[in-house]
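> Next one to model:
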Amino acid sequence: MEFAVLFGSFIILILLMVPVGYAIGLATLITLYCFSDISFVMISQNAVAGVDSFSLLAIPFFILAGSLMSAGGLAKRLLDFANVCVGAVTGGLAMVTTVTCMFFAALSGSAVATTSAVGSFMIPAMKDEGYDEGFAAALAAAAGTIGIIIPPSIPLVIYGVVVGASIGDLFIAGIIPGIIMGIAIIIVCYIISKKKGYHGRTERLTIARFCRSFVDAIWAFMAPGIILGGIYWGICTPTEAAVVAVLYSLFTGVVIYRELTYKKIYEAFLETITVNGATTFMVGLSMAFASYLIMEGLPQQIAEFLVNITDSKILLFLIVNVFLLIVGSLIDPIPAIIILAPILLPVMEDFGMNAVTFGVVMIANLAIGYITPPYGVNLFVAMAVAKISMEKMFKYIVYLFLAMVVALMIVVYCEPTTMMMVNML
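Below is the predicted model of the structure:
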């Protein structure tokens, strides 16, 4: 009964448009008041303890690095390079959007930041080239989800902290799944563009154009190598790598490209403070929520329930993924990870999936939630950038959603997609 009240009150508060952080805290408070002798102080204690982590410091620095890179010209140069490579193919501009999102994902660690930064360039450009505005917006929203799969990824940092998995291994494991997701979106882009007659640009790829564009974007390509290389070779922790990313983005934006002004730096810091404040608030109260679940033994009960449903690994993986897809469509990935990762991971490990693979699988599921109503935050961002109604995006979102689910199933049932690079390195 108490779990019904806990989750029921949480869902009701979400439906009443109460912010997620407050909904989590209030649901915990209501349940404690009705069913438990535990002091209300438990909420504040666990909330403070939950954010008292050195690893979580990586989040504001990655957010800041992504904002500075976007404002400093790195995103534009990635876009230009992608345009040179695939712009002449059928549906080339749509593919440019996807490829640029994949590159920018390796800089920002945020799905919303990726959609906003790339969408602000590409949605108007696609509309000018005759693409349907609904398709342009839907594509920017879907491709932007790759921002939390390809490292560095803020949700992967959260997952690593919650379950004690290696953040370095999680980052490496996310590379191939992110590429697979991007390829699935590109295939859909080609099919829709072929059907609609969206031709590529007439300017063809030449060695000279490729070299000029590559040299111009070389500083952007170096950023992921510096971040991931530093982590995986033991030079720095993920948090220290995030600080390096901030310094690198400041250097490239101010010294190399000279597009980062004092005003842009101020706006990047302001955006980081706002986003990190909301994120930290959610993380803290989610930790209190999860602590109460653990005190009451819910993880063990759910694990026993899932194990009793089936002894088939294939079927269990499918059930868990459907559940995560539903969760991702309702709430933000951060509280979902904190609450569900400790519950589901033991079950998945019993059926042969390791913590690193499950981390990538979980984040990929929740990433798809960014384009799934009613939560679908990327849809709202793309809608605002394109200045269109949600209805114009839906018919295209369905195809993109299905492609991403197919890519997800490949990752789920083919472990080398996540562990091959980890084992090699």
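
> going forward, measure contacts between C-alpha atoms and count neighbours the same way
Noted.

> Could you double-check that Thr280 sits in contact with Val51?
Yes. Assessed by C-alpha atoms under 8 Å, Thr280 is found in contact with Val51 at 6.9 Å.

> These two - which one has more neighbours?
Thr280 (21 against 18; other C-alpha atoms under 10 Å).

> What's the separation between that one and Phe121?
Separation of Thr280 from Phe121 (C-alpha to C-alpha, to the nearest Å): 30 Å.

> Next: Leu156.
Using C-alpha to C-alpha, we find Leu156 at a distance of 27 Å from Phe121.

> Same drill for these two, tell me which one is more crowded.
Legend: neighbour count by other C-alpha under 10 Å for Leu156 and Phe121, higher for Leu156 (29 against 15).

> need the contact list for that one.
The contact partners of Leu156, taken as C-alpha atoms under 8 Å, 6 or more residues apart in numbering, are 148-149, 167, 170-171, 359-360, 363.

> Considering the residues you listed, which possesses the most neighbours?
The most crowded member of the contacts of Leu156, judged by other C-alpha under 10 Å, is Ile149 (36 neighbours).

> Next, the second sequence, to be compared with the first:
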Amino acid sequence: MTLTLLVIFAILLVIRAPISVALGLSSGITIFWYSLPLSVLLQRAVNSIDSSPLLAVPMFILAAGLLTATGVTRYMFDLVRMVVGRVRGGMAHVNVLLSLVFAGMSGAALADIGAMGAMQVREMQAQGYNRRFAAGISIAAATIGPIFPPSIPLIIFATAAEVSGVKLLLAGIVPALLITAMLMGYIALIAKRQNLPRDDVSPTLPAFLKLSLISLPALLTPVLLIGGLLSGMFGPTEAAGITVAYAILIGVLIYRTLTLRALIDTTRETVLATANILFVVAAAAVFAWVLTMDQIPAKAGAWMLGISDNPLVLLLILNLVLLVAGMFLESIAAILIIAPIVTPALLQAGAPPEQIGVVMVLNLMIGLLTPPVGMSLYMMSIAAKMPFGEVVRGVAPFFLPLFVALALVTLFPGLSAWLPNYLME
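Sure, this is the predicted structure:
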């Protein structure tokens, strides 16, 4: 049964069917071929999206869209320029730090690139940077978004693996800061070797204070989110709803740039993005059910534990699987398919669920940077109006710091598990 499912799935991918269609259609054909009840298609699909934690996904997307609509990203960009722009390679550092700041609002790599990618490349070009380099660091820095809370992929993982969503969101904080440090350290090395330019910004105290004051309401968004999670006042779903309310509040009353038209347009875009994600979730649930009927999770778990009961060895195997899967599968689909299969064995071997989630998401976010299905590459190609091949060549050098960060998160479980366990004891 599994072989039939995978062959049909592979054929559909080869003929470039959308990933959601490939998942759902291959599952439907397999169910029909093996005379399984067709009612499962609808039942599993509906049950998979009838989930309270998944309500956080559209609301975080909406909150990020509302904050972007206020135009505050421009103010934050100028603020970060004043802080680090004068060092050599300063605009590249600005790029990374801005991605970290925006990560606390968006929770998605593609949202980061879509909101700021064109502006970041344009500003770096104006400062004398090679366009390919500018696109590469913009894409690499966007991997921070899905790791730092609110992380949509981590919420999806928590749902698929049936683990604590709050702990997983908190688990992403230290790894996100680690990725930031790795990218900035790598930029510093390149800046020295290639004599990268310094920013021509002339910071003054009054200008810095003005930009800080303007940006403060938006910068408080992740503080509100993380503070609420830590205090136990709300979970991920409630946090998402409060973040939307806060974004509307500051957009209307403080920035006064969030118009009714912008609200309607952002809501429409959120509905479209949510429909795409939930279509994948529903189709992947049916796909996973077929695998479960053939006892693939149990067989995979037994196979993995038969190789070793050392969690590090199993995580290395998982990384190899994900590196290949990330080249061909959309990240959310990969999480929904792979997480239920491998998580039980890794938990049994002693790997913390927070580490498993962060390793999986980080690995798959690196997959967004790899052809042929690297969506971040396509997004930047469209946003910056660059040839796809040029974007690929631009991001290639930045795989080194990202893989170093992935290796550290894999080797040291405390990087992911320490903070949520310490704060939630």
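
> Could you look up the SS state of the aligned partner of Val162 of the first structure in the second structure?
Taking TM-score structural alignment, Val162 of the first structure has Ala160 as its aligned residue in the second structure. Following DSSP: H, G, I helix; E, B strand; the rest coil, Ala160 of the second structure is assigned to helix.

> neighbours of the closest residue in space to Ala160 of the second structure that isn't next to it in sequence, just the number please.
Among residues not flanking Ala160 of the second structure along the chain, Leu336 sits closest, at 5.7 Å (C-alpha to C-alpha, 6 or more residues apart in numbering). By other C-alpha under 10 Å, 25 other residues sit near Leu336 of the second structure.

> Over to the one 3 residues further on?
For Ala339 of the second structure, the neighbour count with other C-alpha under 10 Å is 23.

> Skipping adjacent residues, who's closest to it in space?
Using C-alpha to C-alpha, 6+ apart, the closest residue to Ala339 of the second structure is Ala161 (5.9 Å).

> same question, Met419 of the first structure
Met419 of the first structure's closest residue in space is Ala173 (C-alpha to C-alpha, 6+ apart), at 5.9 Å.

> got it, and Thr279 of the first structure?
Closest to Thr279 of the first structure by C-alpha to C-alpha, 6+ apart is Ile334, at 7.8 Å.

> how about the aligned residue in the second structure for the one you found, what does it touch?
Taking TM-score structural alignment, Ile334 of the first structure has Ile332 as its aligned residue in the second structure. Listed by C-alpha under 8 Å, 6+ apart, the contact partners of Ile332 of the second structure are 153, 156, 277, 280-281.

> and what of Ser249 of the first structure?
Ser249 of the first structure sits in contact with 65, 68-69, 72, where contact means C-alpha under 8 Å, 6+ apart.

> tell me which of those are still there in the second structure?
By both residues aligned by TM-score structural alignment, their matches' C-alpha atoms under 8 Å, these still in contact after alignment to the second structure are 65, 68-69.

> Got a quick ChimeraX command for the buried subset of those?
To isolate the buried ones among those in ChimeraX, judged by 16 or more other C-alpha atoms under 10 Å, type:
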select :65,68,69
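
> From the kept ones among the contacts of Ser249 of the first structure, which land in helices?
Using DSSP state H, the members of those that fall within helices are 65, 68-69.

> Can you tell me which of those comes closest to Lys313 of the first structure?
Nearest to Lys313 of the first structure among these, counting by C-alpha to C-alpha, is Ala65 at 40.1 Å.

> corresponding residue for that closest one in the second structure?
Using TM-score structural alignment as the criterion, Ala65 of the first structure maps onto Ala63 of the second structure.
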